[in-house]
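Asker: Dropping a prediction and its sequence here:
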Amino acid sequence: MAKKISNLEDLGGFVFSTNENFEFDSNQENEETLAPKHQRLEAHLDKKNRGGKVATIIRGFQGNEEDLKTLGKILKTKCGVGGAVKDNEIIIQGNFRDKVIQILQSEGYNVKRVGG
């Protein structure tokens, strides 16, 4: 029995068209990165779906993915830990929220501490 498709996400993000004149419009490629002083970042602590381990999450970055990855690499290097950049968030392993806030503020970003 075939799987029922209820929306386009079930197709894996692909859209099939019979229109011969269809042109794919990609607006996300040239997204401009705001200057650090105009960014409003949020620093969260999270341990959901991580086996009880704490992670520091930075949200709110506005810009292209390359700049986000560069910022994530800077934070991981200065904290001396691992992490990832995905879903427009920077994830740093461990409770480094205060250190991350200091690093981001020294880089010129406006950072808000969110949560307890």
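Answerer: Received the coordinates, thanks.
Asker: hey, let's count contacts and neighbours off CA atoms from now on
Answerer: Will do.
Asker: And the helices in this protein?
Answerer: Here the chain has its helices, by DSSP state H, at 65-79, 97-106.
Asker: what packs against the first one?
Answerer: Packed against helix 65-79 by the contact rule (3 or more CA pairs under 8 Å, 6 or more residues apart in numbering; DSSP states H and E) you find strand 83-86, strand 89-93, helix 97-106.
Asker: Would you indicate which residues of it are buried?
Answerer: Within helix 65-79, the residues scored as buried using 16 or more other CA atoms under 10 Å are 65, 68, 69, 71, 72, 73, 75, 76, 79.
Asker: now for the helices of the chain, which one comes closest to residue 56?
Answerer: Counting by CA to CA, residue 56 lies closest to helix 97-106 out of these; the figure is 5.7 Å.
Asker: how far off helix 97-106 does the longest strand seen in the chain point, in degrees?
Answerer: Using DSSP state E to define each element, the chain has its longest strand at strand 40-46. Strand 40-46 runs at 170 degrees relative to helix 97-106, counting by axes from the mean of the first three to the mean of the last three CA atoms, to 10 degrees.
Asker: what about versus this one:
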Amino acid sequence: MSDKVNDLNDLHKLVPGSEPPKDEPDSGKEPDRATQMVTLDIRLETKGRKGKGMTVISGFHHHKQHLEKIAKELKATCGAGGTVKRDAIEIQGDHREKVAQHLEKKGFKTKVIKR
């Protein structure tokens, strides 16, 4: 065993007859079918927050890791804190328009609910 394994992609060298992993297609450019079919609701909630507003984006059908990635992008775009709860992303403050613009650029259909 003279070959040194540098990362997990080199593990195929240790098992005789195994093939190297195939490259995955670039998934960041084109929105997937699930993204195009879902309409996300963007609303402002103040219940239970002592009058403070929070932008809530609901209607996602993604894994929690993907939601956390989207939440991180939204928090950076809005310059605010936030979190992922269940199948929704919460951003502190009223950022409905910024959030809608950002998600539409990413290929999501959005619906801003104004009361």
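Answerer: Received it, and whenever you're ready, just let me know what you need. The model shown is predicted, which means the values in this text are computed figures rather than measured ones.
Asker: Can you pull the TM-score for these?
Answerer: Aligned and superposed, the two chains score 0.68 in TM-score terms (TM-score structural alignment, normalised by the length of structure 2); 84 aligned residues with a CA RMSD of 1.4 Å.
Asker: follow-up on the earlier one: if we look at the longest strand of structure 1, which residues are touching it?
Answerer: With contact meaning CA atoms under 8 Å, 6 or more residues apart in numbering, strand 40-46 of structure 1 is reached by 54-61, 95, 97, 100-101, 109-115.
Asker: filter these to the buried ones?
Answerer: Using 16+ other CA under 10 Å as the burial test, these include 54-59, 61, 95, 97, 100-101, 109-111 as buried.
Asker: In strands, which of those residues appear?
Answerer: By the criterion of DSSP E, membership of those in strands covers 55, 56, 57, 58, 59, 110, 111.
Asker: Look up how far residue 49 of structure 2 lies from the residue nearest the centre of structure 2.
Answerer: Nearest to the mean C-alpha position of structure 2, by CA atoms, centre = their mean, lies residue 70 at 2.6 Å. Taking CA to CA, to the nearest Å as the measure, residue 70 of structure 2 and residue 49 of structure 2 are separated by 23 Å.
Asker: where's the nearest residue to residue 37 of structure 2 once chain neighbours are set aside relative to residue 93 of structure 2, distance?
Answerer: Counting by CA to CA, 6 or more residues apart in numbering, the nearest residue to residue 37 of structure 2 once its immediate chain neighbours are dropped is residue 109, at 7.7 Å. From residue 109 of structure 2 over to residue 93 of structure 2 the distance is 22 Å, taken as CA to CA.
Asker: And residue 87 of structure 2, by the same measure?
Answerer: Computed with CA to CA, the distance linking residue 87 of structure 2 and residue 93 of structure 2 is 19 Å.
Asker: who has more neighbours, these two?
Answerer: Using other CA atoms under 10 Å, the more surrounded residue of residue 87 of structure 2 and residue 93 is residue 93, with 19 against 14.
Asker: which residues does the more buried one contact?
Answerer: Taking CA under 8 Å, 6+ apart as the definition of contact, the neighbours of residue 93 of structure 2 are 52, 53, 54, 55, 80.
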